[in-house]
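Would you be able to build a 3D model of this:
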Amino acid sequence: MKHKEITHKIIGCAMAVHSELGNGFQEVIYQRALDIEMTKQGLIFQREMSMNIYYDGHDIGTRRVDFFVEGCIMVEIKAIIQLDAVHLAQAMNYCQAYNLPIGLLINFGAKSLDFKRVYNVNHPENKKE
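Okay, the predicted model is just below:
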């Protein structure tokens, strides 16, 4: 499955969860519901996967990603009223630190589901020839 198809499917799962639950719950509730929905949709993923972060070729620690989907897409979820630039920067930094081409930042806390695709501009798949 290509990245666009996978992200589309993940966003559809998130929309189903938000449609059913609405906003106002803690992040972990949405995480559990998204786990159920993505399983129903046949997506392969790991939840709260610990991933190494590298700096200049050195392992400098770990961070748990909310979901790592189909072995190539990081999904970071929030349950806040409004996404700020810092949340977008955080998700973009995770893509770079994990050396992933694309990720999703999904916010369940707003009245309407809010999501952003984030790209690692340094990843070979995203470099223009």
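
switch to C-alpha atoms for all contacts and neighbour counts from now on
Noted.

Counting neighbours, what do you get for the closest residue to residue 118 other than its chain neighbours?
Among residues not flanking residue 118 along the chain, residue 103 sits closest, at 5.1 Å (CA to CA, 6 or more residues apart in numbering). Neighbour count for residue 103, taken as other CA atoms under 10 Å: 26.

Alongside the first, I'd like the structure of this one:
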Amino acid sequence: MSDFDLTQQIIGEAIYVHKSLGPGLLESTYKNCLYYRLKTKGLKVEKEKSLPVVFDGQFLECGYRLDLVVEDQVIIELKSVKKLRDIHKAQMITYLKLSGYRIGLLLNFNVLKLVDGLIRLKY
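From the prediction side, this is the model:
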């Protein structure tokens, strides 16, 4: 499956979750529901994947966790905030850099239409 097709499928499932639940819930609720939906579609999904920091050639466990990783290709970072900020994008770019993954989806579920809370990033 191409990167584009995979991200389109993920976005479609995220929209389904958002339409079903609506805005205003906890981030963890959306994460668990999206995880469930992606798994039921037969996708490989990892939840709360550890992300060590490599510093001075050493792998250091610093407590970072990737919300979801799909098919060893796409990082999904979920938010439930008033507005996505530049710091959220910077965080995703850093996650991409540290992890070696190339594509990230930043999804803010605290919006009326999920498309207004969606950012696709490549590194």
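
Overlay the chains and give the TM-score.
Once superposed, the chains reach a TM-score of 0.90 (TM-score structural alignment, normalised by the length of structure 2), with 120 aligned residues with a CA RMSD of 1.3 Å.

who does the helix or strand hosting the residue nearest to residue 118 of structure 1 touch, helix- and strand-wise?
Assigned by DSSP states H and E, residue 103 of structure 1 belongs to strand 102-107. With contacts taken as 3 or more CA pairs under 8 Å, 6 or more residues apart in numbering; DSSP states H and E, strand 102-107 of structure 1 sits against helix 3-21, strand 73-78, helix 85-98, strand 114-119.

measure the residue most central in space within structure 1 to residue 38 of structure 1 for me?
Taking CA atoms, centre = their mean, the centroid of structure 1 lies closest to residue 75, which sits 1.2 Å from it. Look at residue 75 of structure 1 and residue 38 of structure 1: by CA to CA, to the nearest Å, they are 12 Å apart.

how about the counterpart of the residue nearest to residue 118 of structure 1 in structure 2, what does it touch?
In structure 2, the residue matched to residue 103 of structure 1 (TM-score structural alignment) is residue 104. Applying CA atoms under 8 Å, 6 or more residues apart in numbering to residue 104 of structure 2 gives the contacts 74, 75, 76, 77, 92, 93, 96, 120, 121, 122.

who wins for neighbours among these?
residue 75 (27 neighbours).

list the contacts for that residue?
Applying CA under 8 Å, 6+ apart, the residues contacting residue 75 of structure 2 are 66, 67, 68, 69, 96, 101, 103, 104, 105.
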